[in-house]
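S.K.: Next come a sequence and a model predicted from it.
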Amino acid sequence: MHILGISGLHHAVQFKKHYFPSLTPREYRIAQGFDSAAALVTDNGIAAAIAEERLIRDKGTNLFPIHAIKYCLEMAGISPQQISSLAHGFAYEPAKALFESEALSQHQYAEVYDPARQRECLEEHFPSVDWTNKLVSVPHHLAHAASAFYPSGFDEALIVITDGMGELNSMTALVGDRSGLHIIQEIPAFHSLGILYGVFTLYLGFDFGMDEYKVMGLAPYGNARRYFNQIMEFVHLKPDGTYVIPLFAHNKSREDVETHRGVLKTLAAKFGVPRHPEADLTQQHMDIAAGLQAVLQACQLHLLQHLKRRSGQQYLCMAGGTALNCTVNGVIHRSRLFRNMFIQPAAGDDGTALGAALYVQCRLAPHRPSLKG
């Protein structure tokens, strides 16, 4: 069995540029499908995994990962014809009806999310292979979850996926055990901590979905107490461990949704003019970053405390872009909430290539995937 996993949405930025031609380069970065990658899983374990950016020198690229695919095949010494299944770390088909309400959303589904787009890319590069029955769409957060749980070494664990968004959700909590992955709680994309952090990243003059690590690195230079309460006003913690973020309701138009201009206007009214990317960093910027980081930590601990009580699990696995925030990860580790924890090193969307392949392997052979080697 040779299962190839891929990540990325090759047509996402192309769609945005076509239908929203007047946006800025930084606003075109606000899209799903970056960090394309490929991974190959066989009966003997993980044969290869690599991000497309490593081979084409384009950081965070959303291009179809053809070079990564060829690299994985070469490492395993197999031909494209020997691929048993191809797993893609997005599955928008179950949500297709939600895109039928207006014409632009219909175009978005047809041009970006329809699995036929992935099949077209495969047929373009590997025309001699019949991909009709080989392509499997794996729900985004299940791909993240598989990437974290199966390599963890834990027999059972709580799995928490937090990112910008998958198909419809921004947080999915699961329990992983020998029988598979079982969802226990979700938070919709409209209340995304990952997007909140990303919008503040934009406000501070950095790139959304790319430079959040810079904000994390800026935070230790600031005073978290100065803006913690003001930023926390944007997040309402609920007794069940979840949260809502009414701030996103300030995005009134479709263009606002694509750019977060409505939210950025609200931040400007509260904190002042957004920083220009070339402007100097001030103490205020550092204090905002510190406050934001503290809010993220508070929300994650609030969520995890509830999920631990609900699941009864002693071990934690994490993935999703928010799990790349190593400062928060350190806070969780030092809290001693869990006996041990495993965070997928490729916690971003590149890791869903591996996770999608592992998920399909588990479905085809109902036992824990072998990760030898």
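M.R.: Looks like it came in fine. Numbering: from 1, shown residues only.

S.K.: from here on, contacts and neighbour counts on C-alpha atoms
M.R.: Noted.

S.K.: so how far is stretch 288-300 off the chain centroid?
M.R.: If you compare the mean C-alpha spot of stretch 288-300 with that of the full chain, they lie 19 Å apart, counting by C-alpha atoms, centre = their mean, to the nearest Å.

S.K.: ok, and what's touching it?
M.R.: By C-alpha atoms under 8 Å, 6 or more residues apart in numbering, the surrounding residues in contact with stretch 288-300 are 193, 197, 200, 215-216, 218-228, 231-232, 237, 243, 328, 331.

S.K.: Among these, which ones are in strands?
M.R.: Per DSSP state E, strands hold the following members of those: L237, Y243.

S.K.: Could you give me the ChimeraX syntax to select whichever of the contacts of stretch 288-300 are buried?
M.R.: The following ChimeraX selection, which keeps only the buried ones among those, applies the criterion 16 or more other C-alpha atoms under 10 Å:
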select :193,197,200,215,216,218,219,220,222,223,224,227,228,231,232,237,243,328
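
S.K.: Might one say that S85 is in contact with L4?
M.R.: Yes - with contact defined as C-alpha atoms under 8 Å, S85 counts as touching L4 (6.3 Å).

S.K.: Compare those two (neighbour count), which wins?
M.R.: Counted by other C-alpha atoms under 10 Å, S85 and L4 do not tie: L4 has more neighbours, with 32 against 20.

S.K.: ok, and here's another one to check against it:
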Amino acid sequence: AQEERFSRVKHDAAFPTQAIGYCLQEAGVTLDDVDYISFFEKPLIKFERLLETYLASAPSGFSSFRIAMPLWIKDKLFQKDKLIRLLKPFSEQPKSIEGKLLFSEHHQSHAASAFYPSPFEEAVVLTVDGVGEWATASVSVGRGTSLEPRRELHWPHSLGLLYSAFTYYLGFKVNSGEYKVMGLAPYGEPEFAQLILDNLIDVKPDGSFWLDQSYFNYVTGLTMTNPRFEALFGQPRRLPEAPLTQFHMNVAASIQAVTEEVMMRICTDLARTYATPNLCLAGGVALNCVANGKLHRAGLFDNIWIQPAAGDAGGAVGAAYQAYHGHLDQPRRRVDGRRDSMKSALLGPAYSHPDIVQRLRAEGAVFKTLGEKDLIRTAAESLAQGKVVG
């Protein structure tokens, strides 16, 4: 389970001390029993991208450079040393940690998280997100324990960052509020979809694309969009607490429609290119369940399997799978085309009824205990009344 499930801090960026401790406890082992520790991306290659980007755009982007570089030099660049230091409390043999560390490329981790736990012996694997080291989307072919990269799209051309730019423009938090844009879309009409396709993104028949960077600020700036982007749509960026209007709903519907169109073109080309009935998906864009539903209904593939933790949280899962199958060449569990090896997405600790009651009482919460039948009836009645049930 993610660290946020233990710390109760949404998108907790702290080192996952509690999550690691839980996993070791659940498995009944210590870190000294673990053979390899795999990290989900390669920081040095990512740093190379940042340097090349700033160098190519200099002197533009100095404000962003001035903020990013101290963080990288102090913390992110020496990820290996940081991992060793933070993992030491879990080990009685801390000197052994360095020899256990492996690093997987970002999109390779996503691809591994999608293919290896899937129920398929063979599949084409599509990963789409904001950006990893250089890649923003990748296609791989999985067969048995082999996962072979075939092609990539590279920074700064990114479907995930395009969606995040609209998340920012609509007043939501980037890398957090994208689901709100997806949820807002059904209330609008995609009246700006063609405007987006004509100006912001050039989509080829095979789904590959190019973004016009003159409308964006994410490469070297401190924001996602710029005044030219706002001028294109005729309204300034919505402030986070400002009312949502029909205009905002239509903008959300438009970027959702464009995202679905790009994903459809990519997958249509994949179905035509690769002779397999199976598709696996991962990466942040694969969290867009509306686009996923459209792919499913299109019938391009007989079977689609999507990593439940499709975002970067699932990168940890993929890094472990990549180490086990890719690095160590260990066999997969028996696959039958029906049951995946993740068993379920209900990961993390389970709590008994008495534990829950005790915790609620300790917090001074107001609650009522219901039997299963009463619980189902109450939930159904609440939903029928338009209430939100959690």
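M.R.: Received the coordinates, thanks. Remember, it's a predicted structure, so these values are computed and weren't measured experimentally.

S.K.: now the end-to-end length of stretch 120-134 of structure 2.
M.R.: From the first residue to the last, stretch 120-134 of structure 2 extends over 28 Å; the measure is C-alpha to C-alpha, to the nearest Å.

S.K.: That one maps to which residues in structure 1?
M.R.: Mapping stretch 120-134 of structure 2 onto structure 1 (TM-score structural alignment) gives residues 154-168.

S.K.: Could you pull out the buried residues of the matching stretch?
M.R.: By neighbour count, and taking 16+ other C-alpha under 10 Å as the criterion, the buried residues in stretch 154-168 of structure 1 are 154, 156-168.

S.K.: Return the residues in contact with H236 of structure 1.
M.R.: By C-alpha under 8 Å, 6+ apart, the contact list for H236 of structure 1 reads Y243, V244, I245.

S.K.: How many neighbouring residues does whatever residue of structure 2 lines up with L247 of structure 1 have?
M.R.: In structure 2, the residue matched to L247 of structure 1 (TM-score structural alignment) is Q213. When counting by other C-alpha under 10 Å, one arrives at 15 neighbours for Q213 of structure 2.

S.K.: for E102 of structure 1, same thing?
M.R.: The local packing count at E102 of structure 1 equals 9, with neighbours defined by other C-alpha under 10 Å.

S.K.: neighbours of the nearest residue to G45 of structure 1 once chain neighbours are set aside, just the number please.
M.R.: The spatially closest residue to G45 of structure 1, leaving aside those adjacent along the chain, is L371, at 4.2 Å (C-alpha to C-alpha, 6 or more residues apart in numbering). The local packing of L371 of structure 1 (other C-alpha under 10 Å) involves 17 other residues.

S.K.: Against V141 of structure 2, how distant is the aligned residue in structure 2 for N223 of structure 1?
M.R.: Correspondence of N223 of structure 1 to structure 2, assessed by TM-score structural alignment: E189. Separation of E189 of structure 2 from V141 of structure 2 (C-alpha to C-alpha): 37 Å.

S.K.: S91 of structure 2 too?
M.R.: In this structure, S91 of structure 2 and V141 of structure 2 are 37 Å apart, going by C-alpha to C-alpha.

S.K.: okay, those two: which has more neighbours?
M.R.: Legend: neighbour count by other C-alpha under 10 Å for S91 of structure 2 and V141, higher for V141 (20 against 15).

S.K.: ok, how many other residues are close to A356 of structure 1?
M.R.: By the criterion of other C-alpha under 10 Å, A356 of structure 1 has 36 neighbours.

S.K.: Same list (the contacts of H236 of structure 1) but as JSON lines, adding distance to T322 of structure 1.
M.R.: Below are the contacts of H236 of structure 1 laid out as JSON lines (distance: C-alpha to C-alpha, whole Å):
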{"residue": "Y243", "distance to T322 of structure 1": "15"}
{"residue": "V244", "distance to T322 of structure 1": "17"}
{"residue": "I245", "distance to T322 of structure 1": "16"}
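
S.K.: quick one, strands of the stretch 251-373 of structure 1?
M.R.: Per DSSP state E, counting those that start in this stretch, the stretch 251-373 of structure 1 has strands spanning 315-319, 340-343. These are given in chain order.

S.K.: Could you dump those into TSV and include mean neighbour count?
M.R.: Below are those laid out as TSV (neighbours: other C-alpha atoms under 10 Å):
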stretch	mean neighbour count
strand 315-319	27
strand 340-343	19
